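J.: Dropping a prediction and its sequence here:
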Amino acid sequence: MSETQVIRVRYWAAARAAAGIAEEDVVVDGPVSLTELRDAVVARHPESRLAEVVGVCSVLVGERPVSSGDPAAVVVRPGETVEFLPPFAGG
């Protein structure tokens, strides 16, 4: 019997407001692309602005910042934490 595989997703600031929660676990069958993970979390919150917000977020996978390259090329593995950080106003 295989162990449940999850990716922990954390939302910050406007992403937290859009999702209505600070974090959640997404069950996966194995490694997924960042695009697949983003689509999965957006589908969990269909009546929200989450799709719009995560589309402009900086992303951390574990401790690693994800570049602005193709999110389909970024692999997220079970057991990792992904954080969506919206742009913050500075000043």
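T.: Good, I have the coordinates.

J.: C-alpha from now on. contacts and neighbour counts both.
T.: Fine.

J.: for this structure, what spans make up the helices?
T.: Per DSSP state H, the chain carries helices over the ranges 14-19, 34-44, 50-54.

J.: what's the second one in contact with?
T.: Looking back up the chat, that one is helix 34-44. If you take C-alpha atoms under 8 Å, 6 or more residues apart in numbering as the criterion, helix 34-44 is touched by 26, 50-51, 54, 71-76.

J.: Over to the first one?
T.: Where contact means C-alpha under 8 Å, 6+ apart, the residues beyond helix 14-19 that reach it are 10-11, 22-23, 45, 48-50, 53-54, 84-86.

J.: Now do the buried residues in it.
T.: By 16 or more other C-alpha atoms under 10 Å, the buried positions in helix 14-19 come out as 14-16, 18-19.

J.: And here is the other one:
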Amino acid sequence: MPKVTVRYWAAAKAAAQVAEEPYEADTLADALAAVRARHPGELTRVLKRCSYLVDGDPAGTRAHETVRLAEGGTVEVLPPFAGG
């Protein structure tokens, strides 16, 4: 199972109370399930509004189960940002 780094930004970072943390996950869906298990509560609510970058590429509207993760990869958790 690939080891990846999940990085949190803005409201997600505040809810997780860490900037980043390691996970083992095959897909974006697996990684997010692990995040929810580790951080039940506010972060779980924030994740519903987030978009995600996987190794710099937007996950977009693809089903999270279809977004494969690579060893040493990065998942960026991006809540909606105000301003422009």
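T.: Sure, I can see it. On a predicted model such as this, the values are computed, not experimentally measured, just so you know.

J.: re the thing from before, check the contacts of helix 14-19 of structure 1 for burial and list the buried ones.
T.: When these are checked for burial by 16+ other C-alpha under 10 Å, the buried set is 10-11, 23, 50, 53-54, 84-86.

J.: and the aligned residue in structure 2 for Val59 of structure 1, what does it touch?
T.: Under the alignment defined by TM-score structural alignment, Val59 of structure 1 is paired with Tyr52 of structure 2. Under the criterion of C-alpha under 8 Å, 6+ apart, the contact list for Tyr52 of structure 2 reads 58-60, 75-78.

J.: run the last query once more with 10 Å
T.: With contact set as C-alpha atoms under 10 Å, 6 or more residues apart in numbering, Tyr52 of structure 2 has these partners: 7-8, 28, 58-61, 64, 75-79.

J.: give me every residue that touches Pro65 of structure 1.
T.: 58-59, 82-83.

J.: before we move on, back to that, would you turn the contacts of helix 34-44 of structure 1 into JSON lines with distance to Asp39 of structure 1?
T.: Formatted as JSON lines, the entries for those read as follows, by distance: C-alpha to C-alpha, whole Å:
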{"residue": "Val26", "distance to Asp39 of structure 1": "11"}
{"residue": "Leu50", "distance to Asp39 of structure 1": "10"}
{"residue": "Ala51", "distance to Asp39 of structure 1": "8"}
{"residue": "Val54", "distance to Asp39 of structure 1": "10"}
{"residue": "Pro71", "distance to Asp39 of structure 1": "11"}
{"residue": "Ala72", "distance to Asp39 of structure 1": "11"}
{"residue": "Ala73", "distance to Asp39 of structure 1": "14"}
{"residue": "Val74", "distance to Asp39 of structure 1": "14"}
{"residue": "Val75", "distance to Asp39 of structure 1": "14"}
{"residue": "Val76", "distance to Asp39 of structure 1": "13"}
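
J.: Minimum distance to Gly90 of structure 1: which of the helices of structure 1 has it?
T.: Proximity to Gly90 of structure 1, assessed across those by C-alpha to C-alpha, is greatest for helix 14-19 (14.7 Å).
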